[in-house]
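Peer 1: Sequence and predicted structure below; questions after.
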Amino acid sequence: MKILPKILFAAALTTAASSCDDFLDINENPNSFTQESVAPDIILAQALTNTAAIYTGNNPSYNSYASWAAGYWSKTNTVSGYGEEQTYNYSSSYYAGLFDNTYDNLNDYNIIQTRGATTGFPNHAAIARIMKAYGFLLLVDQYGNIPYSEALKGAGNVTPKYDKAEDIYADLLVQLKGAIADIDAAHDDATARLVSREDVVFGGNMDKWKQFANSLQLRILLRESQTASEAINNEVKTQLAALQTAKDGFITSDVVVQPNYAINAGQQNPLYNRYAYTAAGTGATERNYQVPTQYVIDQYVNNSDPRVSQLYTRGARVIDGVNTPGYVGAVLGESTPPTTGTASASTRQASRFLGANSLTASGGIIKGATAPTPLMLLAEQKFNEAEADTRGLFTGGEEEAKKDYLDGIKASFIYFYRPASTSLGAINLSTLGGATTETPGITQYNTYIATTAAGGVNEKNALVNFDEAKTNGALGKQEIIIYQKYLALNSIASVEAWDDIRRTGFPKIPVPISAAEGKLPARLLYPLSEVSTNSANVPAGVTQYSKIFWDVVD
């Protein structure tokens, strides 16, 4: 495991500078600074920017890994490879970089927290404490037991022990609550350094950081709310009851990283840079390798969901000699679109992610070279609240659950229809409550929701119409909420959808015939680098079907 500090920022970086080069012109030089000399405000922007890249657009990223696993992506027939993505037969080298890169990033936050607490930067330390919880949560949810209590100690411990996943979960909640308390204490400290432009998420607004910490707690508590442990389930209920009334509330906008991405080499939005175009305007290497699955396309088309036109370009099939345009995906686990009529494989043209093949496209999945990178979508937050409401974990009941459910869909429409040139931070609760037809996506949202009215195509559709969703004991309308959340997270925050699939069994994505053992995996394997350097502590007997403690659905 990469446990030695690896500080990824330019040696010339100073907080007084003003150009976008500050946070994006990255030169890896671990020897330029030491933990004892670097100021927390120097590292923060780069650490946040790296988190965004690891989460969404890096090679590898959590988003790309989960987009395959969760049934959003398949491959084109113009490229070979992608064997593990297609067969779900993972090895210890598959996406191994996620483990190492996340720990490298956590080292940066650890330096910020450690130095900030002793050098007059308590707000910076609190932000780092929150982001450490964010990063460790990503690791636990894909690997289960990991180094935690003895991790990030540098040369002091190069073979850290592995802590139990459920114990780490419990401490992540402690850390998030502690970070909120740290921010409150710093507010009354006249000597505390304020956070400024180095905060490329909230611009130094510490109230928003507290809201983000609460939203992360909700994500954590829902994830472990249906375990096989009665003690954990009861503790989750107690903590959720307290969290619902937290004075700082939850996020009210998409949480995004914006370090002033620019159309320069190494400075573009990472998702765009990997799957759309380079700064020179040439197609990115992977631009033509991934296409949507027919499964995910059908979820929009079959429910008359207009978002499909914003997410994908139209493809075409020649059916019985007639060129028939439409949204054409690939079969999950295979590389060619499904046959319709007498169409042959050579006459199928698959759909593409909107933005990947068109510089003029607005909105969609791949928004643009200078668009911010999400860390958490407001849509996820509203669906999380809806689930807590309908399952009785919050006290809002069915009426509040339906409102949160509709707000989740509305936030998704606004996100996917909003042009890249528009600040994503503008998607907030006031926008949801007072949106007009001039707000991007609202006209389409109104059309979609109208289809659930009497005589509408979705009037009796329990995957769209909240009132039609079947009650399933204590779970209530959980399935419809998770289903619509799946559509909202598509290829943007796919790892959250993948975690939901393992946690709840929803949606029931088809298992491709190519899948190893005919079933979906439950986790990633520990990377070979960790097995070879920390073998005495790496858990034995782990396979890709070894479940994380919160995964109790077969």
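Peer 2: Yes, it's here. Numbers count the residues shown, from 1 in each chain.
Peer 1: Going by C-alpha atoms from here, please, whenever you check contacts or count neighbours.
Peer 2: Fine.
Peer 1: nearest spatial neighbour of the most centrally placed residue in the chain, skipping sequence neighbours?
Peer 2: What sits nearest the mean C-alpha location of the chain, by Cα atoms, centre = their mean, is residue 493, with 2.9 Å. Nearest residue to residue 493, sequence neighbours excluded (Cα to Cα, 6 or more residues apart in numbering): residue 63, at 5.9 Å.
Peer 1: And the one you found, which helix or strand is it part of?
Peer 2: Under the criterion of DSSP states H and E, residue 63 resides in helix 62-69.
Peer 1: Determine the set of other helices and strands touching that helix.
Peer 2: Here helix 62-69 touches helix 83-87, helix 494-504, going by 3 or more Cα pairs under 8 Å, 6 or more residues apart in numbering; DSSP states H and E.
Peer 1: Just say which of those is most tucked in.
Peer 2: helix 494-504 (a mean of 24; mean count of other Cα atoms under 10 Å).
Peer 1: What angle do helix 62-69 and it make with each other?
Peer 2: Angle, helix 494-504 to helix 62-69, by axes from the mean of the first three to the mean of the last three Cα atoms, to 10 degrees: 50 degrees.
Peer 1: so after helix 494-504, what's the next helix or strand?
Peer 2: helix 528-533.
Peer 1: Quick one: residues contacting the residue nearest to the centre of the chain.
Peer 2: Neighbour list for residue 493: 56, 63, 374-377 [criterion: Cα atoms under 8 Å, 6 or more residues apart in numbering].
Peer 1: Most neighbours of all those residues, which one?
Peer 2: residue 63 (27 neighbours; other Cα atoms under 10 Å).
Peer 1: Correct me if wrong: it contacts residue 494.
Peer 2: Yes. Because the distance of 5.1 Å satisfies Cα atoms under 8 Å, residue 63 is recorded as touching residue 494.
Peer 1: ok, structure two:
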Amino acid sequence: MKKTLFVLAAASSITMTACKKQDFADSYADPSKISKTTVEKEFAGFLNSNQTYVLPSYWNYFVVLRTTVNRYTQSVGWTNSTAQYVPGGAGITDRWNNFYSSFVAQYRELQNVYAMLSADDQADRRIFVIAATIYFYDHTQKVVDLHGDIPWTDAGKLSANGGDYIKSLPKYDKADAIYTKMLDDLKGFSDELNTINVKAGIQAGFKTQDFINKGNLVLWKKYCNSLRLRILTRVAKTPAFQSRAAAEINGILSNAAQYPVITDNADNIQVKVFDLNTDINAKGFRSGLEDWDGNVAGKAMIDHMNTNGDPRLRAIFEPGANANGIYNGLDPMLDASSQTTLVSGGTLALYNRSTLSRNQFFPGILMNAAEVSFLVAEAKLRAGDDAGAKAAYNDGIAKSVNFYYWLRTLSNDNTSGALTPTSAAEIALYTASAGVNWDLALSSDDKLKLIATQKWIHFNVVQPLENWSEIRRLHAPVFNFWVDNSNAQKQPPYRWIYPSSENTYNTANYATVQANDNLTTRIFWDIR
């Protein structure tokens, strides 16, 4: 019985779909609970199936991120404790199970329903499969970047295999093979989206079900190509991908008409919150980030922002109640007793509650213009186009600043007090400061470190998984961490291990990856 239940989760059964919440079910019926489903309904259910990990939620921020990625990136300050660099089993297991039993399961059911259509109906509804797969690949990359090799090609096929759970136990795919498949398909989608013809009736249904881009095909093209740019950049230094990455990145950036990317905050790819009476909201952000002092600022980020006059400082953070308006971050190298005293003393800065954690209209961030600008800056730097790299770098900073001030305009909370507006002049002063100025960086490596630092500040706790991946890939910024001599894992890990259920129930397939299932194995793109 236990093994059957595991397969329902790890292999992902039709009966374990994500359309479970009543508010959502009122609009989109659970495909597993109705006699006849449709591609349209499966598409909506699929997009909803991982919203706990897209919109800021209590479980994701408190259980999964608080003691792991947010600390590994020093986006927060925390009190040191033993075994703090070993990721908790609850967070790893829940994220893994959600990906397979909800997200992958719903995607496979969409594929199954689509496969049963006639050729004409498949052609009519092709846009649903393209959009779903773009979204699926976005979140697949995140899981690969956490674990490395994962079950993928064979995952979620219990329904397709007629309920044969032994046959449905999924084999592990190599991480680089998954990247190759995603890049191949996304390139095809980017071309297909330029010529696809969606009938008016289908387009109306697509617009209704698509709560990410509201049926806007131009935004789906930009999402697709921006995701390609992210994935290609992640592997740009990996020998097996180096030439491909350079060629395809150049192809994207040199042909904006054919391969448009996100270039403006108005085109950011995100799940927007419109009605707090639905399940699409950020109500869980408050307890998820704030509980147990998970919103305390880290010293490295605060010091950099203070020193260089970062306009985002007052939008992203707020001074402690007893700090007399001064922004202070918690030093990770202090002893635990001193840290505890500081945390309780009210002098440490916090993540701005009105901009972030108490902003119930905070969107689910997928990709945005600032991130893309920093990817472009890196690409142009590697290609020897210093002027182009500088322009993209400064553009990314400006878009990041404006993004955080825009987030504040969404908020229904004013706990942190009024936010003084920024200006183009303030942003210009910031980009001219000593620790930010492109022209003061003497080498390409130094300029790459500038880009890495801006990515780190921009991502912070808002895009935490991208933050950790980019820090591992770029090896910058470099942080000092307290050494945990009481544990074998003395410093932050390079990856997450697999949940214990894999060894217990997917034993034969897990055995193929067991030798590398530790916290010190690097993801294939982490080249030192």
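Peer 2: On my side now, so go ahead. Only a predicted model underlies this, so the values are computations on that prediction, with no experimental measurement involved.
Peer 1: care to give me the TM-score?
Peer 2: With the length set by TM-score structural alignment, normalised by the length of structure 2, the two chains reach a TM-score of 0.81; 483 aligned residues with a Cα RMSD of 3.3 Å.
Peer 1: thinking again about what came up before, now the two most distant members of the contacts of residue 493 of structure 1.
Peer 2: Largest separation among these by Cα to Cα: 63 and 377, giving 13.3 Å.
Peer 1: Quick one: residues contacting the residue nearest to residue 14 of structure 2 when sequence neighbours are not counted.
Peer 2: Take residue 14 of structure 2 and drop its neighbours on the chain: the residue closest to it by Cα to Cα, 6+ apart is residue 159, 5.8 Å away. Going by Cα under 8 Å, 6+ apart, residue 159 of structure 2 touches 13-14, 109.
Peer 1: How many residues are close by residue 418 of structure 1?
Peer 2: Residue 418 of structure 1: 22 neighbours (other Cα under 10 Å).
Peer 1: just residue 195 of structure 2 next, same as before
Peer 2: For residue 195 of structure 2, the count of nearby residues is 8 (other Cα under 10 Å).
Peer 1: Unless I misread the structure, it falls within a helix.
Peer 2: No. Going by DSSP: H, G, I helix; E, B strand; the rest coil, the assignment for residue 195 of structure 2 is coil, not a helix.
Peer 1: Which position in structure 2 pairs with residue 414 of structure 1?
Peer 2: Under the alignment (TM-score structural alignment), residue 414 of structure 1 pairs with residue 402 in structure 2.
Peer 1: hang on, its match in a helix?
Peer 2: Yes. Applying three-state DSSP, one finds residue 402 of structure 2 inside a helix.
Peer 1: Hmm, residue 519 of structure 1 is touching residue 509, no?
Peer 2: No. Checked against Cα under 8 Å, the pair residue 519 of structure 1 and residue 509 is beyond contact range at 10.8 Å.
Peer 1: residue ranges for the helices of the stretch 101-250 of structure 2, please.
Peer 2: Residue ranges of the helices in the stretch 101-250 of structure 2, as given by DSSP state H, counting those that start in this stretch, are 105-115, 119-124, 126-147, 165-168, 175-192, 200-209, 217-234, 242-253.
Peer 1: The last one maps to which residues in structure 1?
Peer 2: Matched against structure 1 by TM-score structural alignment, helix 242-253 of structure 2 falls on residues 233-244.
Peer 1: how far apart are that stretch and its match in structure 2?
Peer 2: If you overlay the two and look at stretch 233-244 of structure 1, the average distance to its match in structure 2 is 2.0 Å (mean Cα distance after the TM-score superposition for structure 1).
Peer 1: May I see the buried residues of that stretch?
Peer 2: Along stretch 233-244 of structure 1, these residues count as buried under the neighbour rule (16 or more other Cα atoms under 10 Å): 233, 236-237, 239-241, 243-244.
Peer 1: what comes into contact with that stretch?
Peer 2: 214, 218, 221-222, 224-227, 393-394.
Peer 1: Kindly report the same for stretch 296-304 of structure 2.
Peer 2: Contacts of stretch 296-304 of structure 2 (Cα under 8 Å, 6+ apart): 74-78, 313, 317, 327-332, 343, 348-351, 435, 457, 479.
Peer 1: List the ones among those that fall in strands.
Peer 2: Taking DSSP state E, the ones among the contacts of stretch 296-304 of structure 2 that sit in strands are 317, 350-351.
Peer 1: Neighbour count added to those, as TSV?
Peer 2: Converted to TSV, these look like this (neighbours: other Cα atoms under 10 Å):
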residue	neighbour count
317	22
350	26
351	28
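Peer 1: for the residues you listed, which one is nearest residue 443 of structure 2?
Peer 2: Among these, residue 317 lies closest to residue 443 of structure 2 (Cα to Cα), at 31.7 Å.
Peer 1: Could you report the distance from that closest one to residue 295 of structure 2?
Peer 2: 9 Å (Cα to Cα, to the nearest Å).
Peer 1: The corresponding residue of structure 2 for residue 443 of structure 1 - how many residues pack around it?
Peer 2: Aligning on TM-score structural alignment places residue 443 of structure 1 opposite residue 422 in structure 2. Residue 422 of structure 2 is flanked by 15 other residues according to other Cα under 10 Å.
Peer 1: I'd assumed residue 311 was in contact with residue 422 of structure 2.
Peer 2: Yes. Between residue 422 of structure 2 and residue 311 there is a contact under Cα under 8 Å: 6.5 Å.
Peer 1: follow-up on the earlier one: please, which helix or strand holds the match of residue 443 of structure 1?
Peer 2: Here residue 422 of structure 2 is assigned to no helix or strand, by DSSP H and E.
Peer 1: Next, the contact list for it, please.
Peer 2: With Cα under 8 Å, 6+ apart, residue 422 of structure 2 has these contacts: 311, 405.
Peer 1: Starting from residue 404 of structure 2, give me the distance back to it.
Peer 2: Applying Cα to Cα to residue 422 of structure 2 and residue 404 of structure 2 gives a distance of 10 Å.
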